[in-house]
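Participant: The following block contains a protein sequence and its predicted model.
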Amino acid sequence: MIVENIKQVEENIKQACEKVGRNPEEVTLIAVSKTKPYTAIEEALPSGILDYGENKVQELCDKFDILPKNIRWHMIGHLQRNKVKYLVGKVQLIHSVDSLRLAEQIEKEFAKADEIANVLIEVNMAQEESKFGITSQETEELIREIAKLPHVRIQGLMTIAPFTDNPETNRVYFKNMKKLSVDINNKNIDNVSMNVLSMGMTGDYQVAVEEGATMVRVGTGIFGERNYNI
């Protein structure tokens, strides 16, 4: 069932790309495996998907220890500074950097291992009080500060759009994210790339792809409803 779900999501991404004249290969599907047992990922692996997203550091580390080492792990949830050290050597991309203090902690921990941390800046484009992330107005200034850190590489931006039954209502946020990404890219800030635009989840990823997402984070659409009681 999981492999079939992945095939359907990939087909939806392909159709969204065709609609706007994009190459589907520009879009990476991240299977969000949070709250799911490692066996669900084992079930998904025959599909060829190797990018998996976790919300909690402990869960990511536990699965990292059990599952094949060619999996690319994405930290997509809010990251506490005291948990950063556990991600060194395990994480492909940290999607949720929203403060200089967090970036400085990432610099400190990854420098110890002489590793580079690839990160995205989390922007709260819809300015929802319940969500983390900075405002679009604060983004450039924060990027310029983080860009000075030698072991942190900004690869782009991430946003979590509002939960909605009508994905069209989120189009404006995705469109504004793409514009912000282009604007920052045009500044040519040293040590900063805007190659990644991580936006769109199960309910709205097709609209996000139409508006320029290069990564979509799909959990329920692949693994089914989450169990928050574990």
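Facilitator: Alright, I've got the coordinates.

Participant: C-alpha only now, for contacts and for neighbours.
Facilitator: Will do.

Participant: Any chance you could list what contacts the helix or strand harbouring residue 65?
Facilitator: Secondary structure from DSSP states H and E places residue 65 in helix 57-66. The contact list for helix 57-66 (Cα atoms under 8 Å, 6 or more residues apart in numbering) reads 34-35, 38, 54, 73, 75, 79, 83, 86-87, 90.

Participant: With stretch 88-106 instead?
Facilitator: Under Cα under 8 Å, 6+ apart, the answer for stretch 88-106 is 61, 64, 72-81, 84-85, 109-110, 113, 115, 117-123, 132-134, 142, 145-146, 149, 152, 157-158, 198.

Participant: Out of those, which sit inside helices?
Facilitator: By the criterion of DSSP state H, membership of these in helices covers 61, 64, 109-110, 142, 145-146.

Participant: contacting residues for residue 3?
Facilitator: Residue 3 neighbours (Cα under 8 Å, 6+ apart): 43-44, 46-47, 222.

Participant: what's the answer for residue 176, then?
Facilitator: Taking Cα under 8 Å, 6+ apart as the test, what residue 176 contacts is residue 125.

Participant: What helix or strand is it located in?
Facilitator: Assigned by DSSP H and E, residue 176 falls in helix 171-185.

Participant: would you list every one of the strands in this protein?
Facilitator: Secondary structure of the chain by DSSP state E: the strands cover 28-32, 51-54, 72-75, 91-97, 117-122, 152-158, 192-198, 215-218.

Participant: Let's have those strands in TSV, adding distance to residue 8 and mean neighbour count.
Facilitator: Formatted as TSV, those follow (distance: least, Cα to Cα, whole Å; neighbours: other Cα atoms under 10 Å):
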stretch	distance to residue 8	mean neighbour count
strand 28-32	12	24
strand 51-54	17	23
strand 72-75	21	23
strand 91-97	25	24
strand 117-122	27	24
strand 152-158	24	24
strand 192-198	20	21
strand 215-218	12	23
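
Participant: And here is the other one:
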Amino acid sequence: MSTFTEATEARKSELSENYRAIIDKINQLNPKVNLVAVSKIKPSSDIKALYDAGVRHFGENYVQELIAKSQELPKDIKWHFIGGLQSGKAKDLAKHVESLYAVETIDSLKKCKQLDNTREKVGGSEIKVFLQINTSCEEQKSGYNSEVLDDLEETVKYLLSDECKKLKLIGLMTIGSFSESTSESGENQDFKKLVEVKEILDKKYQLDLELSMGMSNDFEQAIKQGSTSVRVGSSIFGARPPRNAA
């Protein structure tokens, strides 16, 4: 039983129109691209409004917030975890989010194994995995090194092995640097690097990896460069208030 108040009709219309505007832009470039509506810090009523309009893919950044929302919203929502994943939270995510569709921020073999082992213990459904690549080589960003692929390949081998029971490698993810994402020079070098890493892994391991790249301010350029999934939040839900530290 839901514990939240339904969105107003005006809010429902606003959300639906915003979502449709983004979908229209995506379809003009590549109708096969998946849109993940990033609902972090937004109320469950907003998510339910879009759900009622037919949307199923939603992205959340915080483990506890995702757990809470997943327990009060419809079970056929396809939740994408797109925030920084701490080792200590990987088990909570695998254990408590029954309808977890994908984790897009795997950046270590350890976290992979924690997710897989916990998901198997609880008998949960398969979780799709994107490996996060730090294509801009920014120190403050998470992700595998895009220049030295040894750690990345170790994780790929694990995901493709019989040892891994509940995770399925489907793609790579990156967050472009601010300078590249706001540049008007055309090709985004961070997205270009992710495509290059994909080509290396595809060839070496006989894969056809998807690419999750592009957000509100750069998703159109990302699609032009080969993205198959984009993560859009503020352009759909509006600006977010500062997150309460508590």
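Facilitator: That came in fine, so what should we check first? Worth saying up front: this structure is predicted, and the values here are computed from it rather than measured.

Participant: hang on, the earlier thing: whereabouts in the second structure does the helix holding residue 176 of the first structure align?
Facilitator: Under TM-score structural alignment, the match for helix 171-185 of the first structure in the second structure covers residues 188-202.

Participant: residues of that stretch that come out buried?
Facilitator: Residues of stretch 188-202 of the second structure classed as buried under the neighbour-count rule (16 or more other Cα atoms under 10 Å) are 188-191, 193-195, 197-198, 201.

Participant: ditto for stretch 107-119 of the second structure
Facilitator: Using 16+ other Cα under 10 Å as the test for burial, stretch 107-119 of the second structure gives 107-109, 111-119.

Participant: Map residue 90 of the first structure across to the second structure for me.
Facilitator: So, by TM-score structural alignment, residue 90 of the first structure is matched to residue 99.

Participant: and the counterpart of residue 70 of the second structure in the first structure, how many neighbours?
Facilitator: Residue pairing (TM-score structural alignment): residue 70 of the second structure is matched to residue 64 of the first structure. Number of residues near residue 64 of the first structure (other Cα atoms under 10 Å) recorded here: 18.

Participant: same check, this time on residue 123 of the first structure
Facilitator: When neighbours are defined as other Cα under 10 Å, residue 123 of the first structure has 26 of them.

Participant: any idea how far it is from residue 77 of the first structure?
Facilitator: From residue 123 of the first structure over to residue 77 of the first structure the distance is 13 Å, taken as Cα to Cα, to the nearest Å.

Participant: Next: residue 26 of the first structure.
Facilitator: 23 Å.

Participant: give the contact list for residue 163 of the first structure.
Facilitator: Residue 163 of the first structure neighbours (Cα under 8 Å, 6+ apart): residue 203.

Participant: Quick check: end-to-end length of stretch 145-156 of the first structure?
Facilitator: End-to-end distance of stretch 145-156 of the first structure (Cα to Cα): 15 Å.

Participant: And that stretch, how far out from the chain middle?
Facilitator: When distances are taken as Cα atoms, centre = their mean, to the nearest Å, stretch 145-156 of the first structure is centred 16 Å away from the chain's centroid.

Participant: ok, now stretch 212-225 of the first structure?
Facilitator: Averaging C-alpha positions (Cα atoms, centre = their mean) puts stretch 212-225 of the first structure 10 Å from its chain's average.

Participant: Could you tell me where it falls in the second structure?
Facilitator: Against the second structure, stretch 212-225 of the first structure falls on residues 226-239 (TM-score structural alignment).

Participant: So which bits of that stretch are buried?
Facilitator: By neighbour count on 16+ other Cα under 10 Å, the buried set for stretch 226-239 of the second structure is 226-237.

Participant: so which of those residues would you say is closest to residue 20 of the second structure?
Facilitator: Distance to residue 20 of the second structure across these (Cα to Cα) is lowest for residue 236, with 8.9 Å.

Participant: Tell me which residue of the second structure matches up with residue 55 of the first structure.
Facilitator: Using TM-score structural alignment, residue 55 of the first structure pairs with residue 61 in the second structure.

Participant: residues in contact with that match?
Facilitator: Going by Cα under 8 Å, 6+ apart, residue 61 of the second structure touches 40, 81-84.

Participant: Great, nothing more from me.
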